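Participant: Sharing a sequence plus its predicted fold:
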Amino acid sequence: MTGFPPLPGAILDGDVVAHFGDPVREQRGLEGGDALAPLADRTVIELTGSDRLTWLDSITSQSVARLRAGDSTELLVLDPQGRVEHVAAVFDDGASTWLIADAADAEPLAAWLKRMVFRADVTVAVRPELAVAGFFAGGAAEQRAERAAHAPQGVPVVWTDPWPAVQPGGHQYHEGEHPGTDYHWRTVVLDADAAAALAADASVVWAGALAAEALRIAAWRPRWAAEVDERSLPHETDWIRTAVHLNKGCYRGQETVAKVHNLGHPPRRIVALHLDGSESVLPASGAAVVARSADGTAEDEVGHITSAARHHELGPIALAILSRRAPVGDLVVRTPDGDVAAAQEIIVPADAGATADVPRLTRLSRRPSAPDPRDAL
C-alpha cells in the first residue's frame, strides 16, 4: 500500500485493505469514531505559490480564493460541456493547498493543473510518499489522527468532508431529511514515519474499505471512482450541494452548470436502492437496473449500479444512476446470479433544476386585442 507499511490482519484487494476479518464490526467501529481506515486508493497533491488559491478558484467549480489556514472544501474540474472530469478534497494550511484525489484520478488531475499554470506563481506536485487515512469525528480516532497528521506549517492536514451541510453557494436537490447530515467524515494526511508508527501501534483499531464504502453509500455521498463517468453532470448526483458555487465567477463548464440548474433538468438522476437480501447477492458496479411493467411482460433498462455494499443496519444497499424518466417505484437489478429486487429511494428528483423564476411571456396570438375606439362612441 502506498504510504502504509503492512498492517496486521489486513485482507487486501490489490493495494487496498478490503477488511480486517470482520467488515460489520469494522463499520460499527468506524462509525463510532474508534477506527481508522487506511486509504491506499487516495493520493495527495500539493499546491504551493502565492497565486495558488486565486488561480485554483478561476479554473474549478468551487470558491476557494479566500480559504484560510485550516479550511476544508471540495471542488470539481469540468469539461467545456459541464461534465465532471476530476474531483478533489481541498485543505489549505496557510502555505500549501492540499488536494486529496482518488488514486486513479490523481496523476491526470495533476497533469491538467500543470497545463493550466501559465504565468501564475503556482507549483503542482504529486506526493505519493504521503499516506491517507479516514475516520469519523468525535472519537479516539480523531484524537489519534490529529496527533499523527502531517503538519509542515503547524496546522494538521486533516480534511473535513463538507457533505453534512449545503455549502455557501451550493444547492440541494433532495427534498426532505438527508442522511448525509450525520456523515462526519475526516481524512488525515500522514508522512511515512507517522504511518509506520500507527501501523506498529497495537492499540490502533483499523477498518477496511468495505466498511468505509458502506457508510459512504448510506450517506448518499458520491465519489469520483464510483459515480463519475464520461457523461456525468454535477447536478445528477446532488454534488452541487458541496462542490459547486453557483454564484462565483466564470470557469470552464460554468455555462452548462447554470443552464441546467436554472432552466433545464439533468438528464440522469442518482437514487439509493435497498436491495433484497434474501439471496445474498450483491451487484457489481455497472450492473443493469431494469424497470418492469405492472404485468411483468415488458422490461426497460433505465440505468446502472455505481456502488453497492452491505450496511450493518440497512442491509444490502446501492447507489445507481438512472435516466431522468425512469419510474419512481420498485426496480430490478440484473446480476449473473439472478435478478435482485430493489426498492428505490429518490435522491435527485426527476424535476430537479429549472430553479430560475423566468416570467412567461404571453404568446402574441393569445394577447387580447386592443379595444376599438369606435366602441366608445
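Facilitator: Nice, I can see it.

Participant: can we go C-alpha only for contacts and neighbour counts from here?
Facilitator: Will do.

Participant: Straight-line length of stretch 60-79, end to end?
Facilitator: Stretch 60-79 has its terminal residues 10 Å apart, counting by C-alpha to C-alpha, to the nearest Å.

Participant: Next, the buried residues of that stretch.
Facilitator: Using 16 or more other C-alpha atoms under 10 Å as the test for burial, stretch 60-79 gives 60-64, 67, 69, 71-79.

Participant: do the same with stretch 5-22
Facilitator: Buried residues in stretch 5-22 (16+ other C-alpha under 10 Å): Leu7, Ala10, Val16, Val17, Ala18, His19, Phe20.

Participant: just stretch 113-121 next, same as before
Facilitator: Leu113, Val117.

Participant: Show me which of the buried residues of stretch 5-22 is closest to Trp98.
Facilitator: Proximity of the buried residues of stretch 5-22 to Trp98 (C-alpha to C-alpha) peaks at Val16, which lies at 21.8 Å.

Participant: tell me the contacts of the closest one?
Facilitator: Taking C-alpha atoms under 8 Å, 6 or more residues apart in numbering as the contact definition, Val16 lies against Met1, Pro38, Leu39, Ala40, Asp41, Ala209.

Participant: Now go through the buried residues of stretch 60-79 and say which are in helices.
Facilitator: Secondary structure from DSSP state H places none of these in helices.

Participant: Farthest-apart pair in those, please.
Facilitator: Greatest spatial distance among these (C-alpha to C-alpha): Ala69 and Asp79, at 29.2 Å.

Participant: okay, now Asp337: neighbour count?
Facilitator: For Asp337, the neighbour count with other C-alpha atoms under 10 Å is 11.

Participant: So it sits against Ser280, correct?
Facilitator: No: using C-alpha atoms under 8 Å, Asp337 is not in contact with Ser280; the gap is 9.9 Å.

Participant: alright, now check it against this:
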Amino acid sequence: MQSVNSAASQALRSFADTLWCEQRAMGGVLPDEEADVPETYRFCCPPVVHFGNLQQEYQAARSGAVLFDFSDRTQIEITGQDRQPFLHNFCTNNIKRLECGESCEAFVTSAKGRILAHIFAFVGADSLWIETTPGRAEALLAHLDRYIIRADVQLYDRTGDYGELFFTGPETVRKLAAINLLPKALDVHQHSTIQRATPWLAVRRVDLLGQPGVFLVTTRAQLGAVWKELIAAGAYPGGAAAFHACRIEAGFPLYGLDLSDDNLAQEAARTETAISFTKGCYLGQEPIARIDTLGHVNRKLCALRLTSKPVPGLGDVVLSEQGREVGVITSSALVPGEDRPIALGLLRTSHTGPATEVRVRIGDIQIGASVCCSGRA
C-alpha cells in the first residue's frame, strides 16, 4: 500500500493559533524581534527565542521544570500488521523487541550506513509512531514507502494534525503526577495515553537532555490548552535559547543542523543509545558493522567549551593547536549567566578526546576551546 502524506503538514503554525497566543501573552520573542540571535536559535524548534528572562528559563530546566514548544517536530504514524518488523528493517536499533508502551531512539540509514533521519519510535497497541526533527515527513515517508511491496503497512504524516510539547527538568515527573498527567510512573523509553475530557494525550518519557523529560502529544487544537494547564501547574516557559544551551551541554544533535545524510551513523556519537549490533540485518547494517569492527569513524560529533565570546557561527572552522583544520561548528549557544559559548562540532576523531585543546576561527579571530568529556559541554 502507498503512503498517505497529509497536506495539513505544509503549514503548521499560524500567528493566530491558541498556542502562539498563549506564548505571546507570556512575552514570547521571535528571532526576528531580537538582535544578534545565534543562527542555531532559528532552527524551527522551539520557535520562540525566550520569554524575557533567559537565565530563569535555563535555571528552571536545571533545577525545576521547563516547558518547550516542540509543535513543529515531525509526527508519523505507521499501521498494519507488519508495521513493527517493517520499521525494524530500516532502523539501527531493535524495534522488534519493543513491547506495547515502549520506545527507543534510532537512526534510519541508507544502504551505505548514512543517516536519513534521527528518530524516536513509540510502539502502541494498534500503531507505531515516529517522532523526529521538523520538516522530515516527506523525505522519510518517500524512503520507507519505496520498500513497501507486499507488507501490510500504511504510513501517515500526522504532523499537521498533532503537535508536541517537551516538559523537562528534575521536577517534571512530580509536577505531571500532581495534575494527573502521568498515568503511571513512566521509566525512560516508556509511554502511555490519557483519555480526558479534551482529546487523546500521549505522554512519552524521553530524557532528551540527560534528565527527566516527557513529550506530550495531542491534537493541534488542544496544544494551547495543554500549554496553559502546565504553566498553571508550575512549569516555566522556555524558548530556543535555553533549549539549545541545554541540548548542546547534553551533546544531543539535531538532524538538519548537526547531522545530515552526509554523516555515517557512528559519527553522531549516539552509538550506545541508538545503535544495536545484535539485532540482525537492516538497510545500512553492513557498513555500520564494518565500522564497529574497524574501531572508529574518521570524524565524530563532540561538544566544545569556548574560552570567550563571540558565539561561533555554523560552519566556522575548528583548528588544532598547530593550526590545522580539524573540524567545523555545527551548532552553538551561550549558557545563560555565563560569557563563554558552547558548541557542537564535527571533528576528526584524533581531536575528540576529553580536554583536547583546539581553536575556533570566527571571522578574523581565533578563540580557544576544549573538547568536553563524553560529548557533553
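Facilitator: Alright, I've got the coordinates. Treat the numbers as computed from the prediction; the structure is a model and nothing was measured.

Participant: Next, the TM-score between them, please.
Facilitator: TM-score of the superposed chains, computed with TM-score structural alignment, normalised by the length of structure 1, equals 0.77; 324 aligned residues with a C-alpha RMSD of 2.8 Å.

Participant: for the buried residues of stretch 5-22 of structure 1, which one is nearest Ser96 of structure 1?
Facilitator: For those, the nearest to Ser96 of structure 1 is Val16 (27.4 Å; C-alpha to C-alpha).

Participant: wait, isn't His118 of structure 2 in contact with Thr92?
Facilitator: No: checked against C-alpha under 8 Å, the pair His118 of structure 2 and Thr92 is beyond contact range at 9.9 Å.

Participant: shared neighbours, those two?
Facilitator: Ala106, Phe107, Val108.

Participant: Per the alignment, the second one pairs with which residue of structure 1?
Facilitator: When structure 1 is aligned by TM-score structural alignment, the residue opposite Phe107 of structure 2 is Leu76.

Participant: Enumerate every residue touching that match.
Facilitator: Thr60, Ser61, Gln62, Val84, Glu85, His86, Val87, Ala88, Ala243, Val244.

Participant: which residue sits closest to the most centrally placed residue in structure 1, ignoring its sequence neighbours?
Facilitator: Residue closest to the mean C-alpha point of structure 1, counted by C-alpha atoms, centre = their mean, is Pro222 at 3.1 Å. Using C-alpha to C-alpha, 6 or more residues apart in numbering and skipping residues adjacent in sequence, the residue nearest Pro222 of structure 1 is Thr237, 6.6 Å away.

Participant: if I look at the one you found, how far off is Phe118 of structure 1?
Facilitator: With the distance defined as C-alpha to C-alpha, Thr237 of structure 1 ends up 32 Å from Phe118 of structure 1.

Participant: now for Ala243 of structure 1: what does it line up with in structure 2?
Facilitator: By TM-score structural alignment, Ala243 of structure 1 lines up with Ala274.

Participant: what about its match, neighbour count?
Facilitator: 21.

Participant: Pull the contacting residues for the nearest residue to it once chain neighbours are set aside.
Facilitator: Nearest residue to Ala274 of structure 2 in three dimensions, chain neighbours excluded: Ala106, at 4.4 Å (C-alpha to C-alpha, 6+ apart). Ala106 of structure 2 makes contact with Cys91, Thr92, Asn93, His118, Ile119, Phe120, Ala121, Thr273, Ala274, Ile275, according to C-alpha under 8 Å, 6+ apart.

Participant: And Val257 of structure 1, by the same measure?
Facilitator: By C-alpha under 8 Å, 6+ apart, the neighbours of Val257 of structure 1 are Gly82, Leu233, Pro234, His235.

Participant: And the aligned partner of it in structure 2, which helix or strand is it part of?
Facilitator: Val257 of structure 1 maps onto Ile288 of structure 2 when the alignment is built from TM-score structural alignment. Here Ile288 of structure 2 is covered by helix 285-294, with elements defined by DSSP states H and E.

Participant: quick one on the thing from earlier: which of the buried residues of stretch 60-79 of structure 1 sits closest to Val155 of structure 1?
Facilitator: Ala69 (7.4 Å).

Participant: isn't that closest one right up against Gln153?
Facilitator: No: proximity of Ala69 of structure 1 to Gln153 does not meet the contact threshold set by C-alpha under 8 Å, at 9.4 Å.

Participant: Overlap in contacts, these two.
Facilitator: Asp93, Gly94.

Participant: re earlier: which residues are in contact with the equivalent of the residue nearest to the centre of structure 1 over in structure 2?
Facilitator: In structure 2, the residue matched to Pro222 of structure 1 (TM-score structural alignment) is Pro253. Going by C-alpha under 8 Å, 6+ apart, Pro253 of structure 2 touches Arg247, Leu259, Ala268, Leu344.

Participant: Many thanks, we can stop here.
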